[in-house]
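>>> What shape does this take:
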Amino acid sequence: MRPWVVPWMGVGWLAGILVGSLTVVPVVLLTASGISAALAYAVSWSRALFSERGAQVVRLSALTVLAGMFGIWRANGALLFDQGQQEQWDPFYGRPAVVRGVVRDAEIRGVLVRLTIGQLSLKDRAVLGMLRTTVPRSPGIGENAVIRLRGKLERPEDLPRLLSARTGQPVRGDLERVFRRQQVFATMRFPDVRIETAARPSVLTRVRFSLRDLLLQQLPDPAAGLYSALLLSFDRDLPSSLREAAAATGILHLVAISGSHIAAIAAVAFFIAVTAGLSRTTAAMTTLAFTAVFLALVGFPESGVRSGIMAGLVLFATLLGRHAAGLRALLLAIVVMAAIDPRVLLGDVGLQLSALAVWGLLTIFPFLQQVFRQIPDPLRLRSLILLTIAAELATLPVVVYTFGRIPLFGPLTNLAAGVLFPFLLALGALVLLTSVVAPAMTALVAPLATLLGNAFLGIAERVSAIPGHLITVPPVSLTFFLTSLVSLLVVGHLLQRRPRSATTA
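Next up is the predicted model:
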């Protein structure tokens, strides 16, 4: 099998996942298409009917169609499963109910905590799926706590619509698919809570909260909240006004756990390992281990794990292989994730942004480097600017469809914040290390960490205060989003081939 056949089968699989996520394809049509593709593949080996070139085209098309059929079958299975779960919840929406379950995730939001609850029982009957609610913080409420809720059950997609009616802002993105990917089928607004079994935090969770307390003790606000978010994933420790400013200027992905965040941490760890004299292979393995420890410390968030796997595959494929190896590794990562859970393709915004950002760095960035190769690159500033522009262009369709806002100065703010980001990570880690090992040294490190943290947040505050810094885009349909995304992928693929041909010539 030729090496370019497998990537095409991967593309066919993802196309099938996409189609199967949008509609249920009749089994008869699916079977007929699969049989036709298999017959075409078998007939293509007849030298009497096809030339060698024609036979290769038929085989490639047949294998791509077969992969697509399996993708549709996999996605349809998940779609029908979700519809079955939805039906069991339908009789209870809009009614008071008592629900018992186990807390699977607890996200602290100031004096409140947002809970995702599984292993649910409703009227003494087990029900599948998750329930999401927000309750006041309490010492006994946390991961693995068994609680009983009393309140009115609502559809999860109703809450954003209520918020939209209250604020006058339109609903963005496909929230229903986002909730389905998370397997959230119901919500309760501020229910009565009774704790049956208090939370039993793991050792890593206790360590994480202890380190958070150290940061909040050693650093003043808002720098303490910034480092708590950067290093320990307590992004709600950052004041809401600063979070909004970071989101409006396009640098929130550096604060919250995301693909960019994980990739930046891995890059800093790799640079330090190489600077310390380790070989590139040893440094790569050290970086992988460090990233795994970091993900464990922040509780293995789903978005972080997926982004870490994808960034790691692409990083090491590019490091140990060629440019094309990075693209194949990216495709492999997305194919595997979609095989495990087909809902991620349309329902995981974080994965979409991470995948497109990496794709932009592998395709659009080399083209921009070739176009602007005559411009000097002191301290690699040109490369940093072009990297930022490539990532911004690649993620533009998702940003427009999901958020409806385009930060006008996004590339510049990302460049400035990106330069500070490695130093923030290093200083934050140093504050934690000295607080544990040599508390007297913390007084020397903390002022510099505070100064740099305030500078990072100052970028967001000052840029967000500029009139017209944010372009608001009217809501777009899913069809428009998918069309623009496919067009961008095709154009990017064509552009990334030009520098190689130009160089060869």
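>>> Could you use CA atoms for every contact and neighbour count after this?
Will do.
>>> which residues in the stretch 1-150 of the chain form helices?
Using DSSP state H, counting those that start in this stretch, the helices of the stretch 1-150 of the chain run over residues 5-22, 27-43, 52-89.
>>> Please provide the structure for the following sequence as well, for comparison with the first:
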Amino acid sequence: MRDRIFYSICFGFILGVLVRSFSTSGGVGTPTLLGVGVVYIAILLGIISIALLLFFILISKNKFGLLLAIFVFTFCLGVFRFQLADKSAPAFLESRVGERVVLSGVIVDEPDTRENNERLVVAVGDKSQEIKILVTADFGEEFKYGDLLDLRGRLEKPENFTTDQGKDFDYVNYLRKDRILYVMSYPEIEIVSGGHGNPVRRILFTVKNVFLDKVNMIVPNPENLLLSGLILGERSSFSESMRENFVNTGTIHIVALSGYNVTIVAEWFMKIFSFLPMLFGAIAGILAIFLFVLMTGGSSTALRAGVMASLALFARATGRNYDVARALIVAGVGMIFFNPFILAYDVSFQLSFIATVALIFFTPKIEKHFIWVPKHFGLRDIISVTTAVYIFVLPFILYKMGNLSLVALPANVAILPFIPPTMLLGFLTGFLGLIHPILSLPFGYAAYVLLHYEISIVNFLAQIPFAAITVPDFPFWLTLAIYVYFIYRLFGNFLRPSPN
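Got it, this is the predicted structure:
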């Protein structure tokens, strides 16, 4: 009974957030399902559910009724939590949309350097009404986290668009999850002063950039771009063709901040320390995850990926999948409570969560089909994990992105065994480069060889005809049906009522 109460609380809250997500401005829900209407309905349901809770606790003792009342009550809490997060834009900016404005603000995230421009997240207004603006700037100035800027340009609202795969992308709410409500394209920018923002993050970003500079001194382009992506999740500098090749071969995940990617690294650390008791090996892996999160600057995306990876690592090290499942759900609910927008509008969070579930629960089901694969160099583990995760995330990828890679499995099998040593060599290249560049040369050259091989595999497979196909209209109902089937096969024994 306690388990069912736990799941009623968690899934009721999640469903409440999800329903309210689809009724927000720019959302994709039913057009008549407006945010205000949902809140009023939730208030009514909340009052009814409290009355039912008291009735079933004090009078009826009916278990099903109690669970239903708990579910409805936490559903209402989910609606209210999203309502609190879905703040309206301040009038002083809303009235100036479409006009040329003069604003002052601080860069509150690391500048995002792209192939043709640079993107800055600038916070304007006081703490009580702080709003973020995504500023697209030309190259020239060296912008840093914590810089105070004067901006002169046209203030606009972001707009949704259609991707190259024909999928509608809710760009408005994608930015809104980070409290970014406006955009400015190529305004006049003056750096007033530096050193603002969180001093800890400023130090982390400085160390990260110095580290990358040392790597770039030794490893040439484009191999250095891949190495930056592997170690720190940096892929913004990828050329369009390079990014497209990684997407079409199903290998873009290796340069993404996801629980899946981080777990692969952590498991490799566990193998290094396999001569120690398993608990110490798991601790070494979790320390590697912590180091990774710090190296990325402590971003919320990296932190979420680190939490997911730590749970997956603990599950695979101890075999206590059931306990970790509860911890995973609690972690997911906690992240959603902290930022309700990530449930419906953060693909990174969604992929991390789905991939972590696959790592913990689906991989053991798959492994028995690969006993014929040798264990040398962890090949069996890599193939099992890759297959399990790819099968599990495929419906989501088809629905969300509309891209189906037909060469993903051979591409991942050919590349993934070399990713951990590549990352280790890359880390040593940057770390020793901080001491003296000569010390990093042998490690940098070795990393280059592996990186060149990995890029060559990706480029070769991407050129195969029909390496990837576009599925623009993969239906939501089919995606939902597939995951219901997956959940039933994985957790059917837990969902069935006990004989007693």
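>>> Please work out which of the helices of the stretch 1-150 of the first structure is packed deepest.
For the helices of the stretch 1-150 of the first structure, average neighbour numbers computed from mean count of other C-alpha atoms under 10 Å are highest in helix 5-22, which has a mean of 21.
>>> top helix in the second structure by residue count?
Counting by DSSP state H, the longest helix found in the second structure is helix 437-462.
>>> what packs against that helix?
With contacts taken as 3 or more C-alpha pairs under 8 Å, 6 or more residues apart in numbering; DSSP states H and E, helix 437-462 of the second structure sits against helix 199-218, helix 223-232, helix 240-248, helix 408-415, helix 419-435.
>>> closest to residue 138 of the second structure out of those helices?
Counting by C-alpha to C-alpha, residue 138 of the second structure lies closest to helix 240-248 out of those; the figure is 17.9 Å.
>>> quick one on the thing from earlier: mean neighbour count, the helices and strands packed on helix 437-462 of the second structure: which tops it?
Of these, the one with the most neighbours on average (mean count of other C-alpha under 10 Å) is helix 223-232, at a mean of 23.
>>> Have a look at how far, on average, that helix is from the first structure.
Using mean C-alpha distance after the TM-score superposition for the first structure, helix 223-232 of the second structure ends up 2.2 Å from its aligned counterpart in the first structure, as a mean over the superposed pairs.
>>> contacting residues for the aligned partner of residue 30 of the first structure in the second structure?
Under the alignment (TM-score structural alignment), residue 30 of the first structure pairs with residue 42 of the second structure. Counting by C-alpha atoms under 8 Å, 6 or more residues apart in numbering, residue 42 of the second structure makes contact with 75, 76, 79, 80.
>>> What lines up with the last one in the first structure?
If you follow residue 80 of the second structure across to the first structure using TM-score structural alignment, you land on residue 73.
>>> what's the mean gap between the helix or strand encompassing residue 388 of the first structure and the aligned bit of the second structure?
Element membership of residue 388 of the first structure, judged by DSSP states H and E, is helix 381-402. Helix 381-402 of the first structure: mean distance to aligned residues in the second structure after superposition is 2.8 Å, counting by mean C-alpha distance after the TM-score superposition for the first structure.
>>> Next, the buried residues of that helix.
In terms of neighbour count (16 or more other C-alpha atoms under 10 Å), helix 381-402 of the first structure has its buried residues at 382-402.
>>> ok so, going back, among the helices and strands packed on helix 437-462 of the second structure, which comes closest to residue 355 of the second structure?
Go through those one by one with C-alpha to C-alpha and the one that ends up closest to residue 355 of the second structure is helix 408-415, at 15.0 Å.
>>> what range in the first structure does the closest one sit on?
Counting by TM-score structural alignment, helix 408-415 of the second structure sits on residues 410-417 of the first structure.
>>> what does stretch 178-186 of the second structure give?
Counterpart in the first structure of stretch 178-186 of the second structure, with TM-score structural alignment as the criterion, is residues 182-190.
>>> Report the buried residues of that stretch.
Buried positions in stretch 182-190 of the first structure, judged by neighbour count with 16+ other C-alpha under 10 Å: 182, 183, 184, 185, 186, 187, 188.
>>> before we move on, which element is the fourth one in?
Residue 185 of the first structure is located in strand 184-189, with elements delineated by DSSP H and E.
>>> Give me the mean deviation of that strand from the second structure.
Its match in the second structure and strand 184-189 of the first structure itself, once the structures are fitted together, sit a mean 1.1 Å apart by mean C-alpha distance after the TM-score superposition for the first structure.
>>> now stretch 286-293 of the first structure
With both structures laid over each other, stretch 286-293 of the first structure and its partner residues in the second structure are 2.7 Å apart on average (mean C-alpha distance after the TM-score superposition for the first structure).
>>> And the contacts of that stretch?
When contacts are defined by C-alpha under 8 Å, 6+ apart, stretch 286-293 of the first structure is touched by residues 262, 265, 266, 267, 269, 270, 273, 308, 312.
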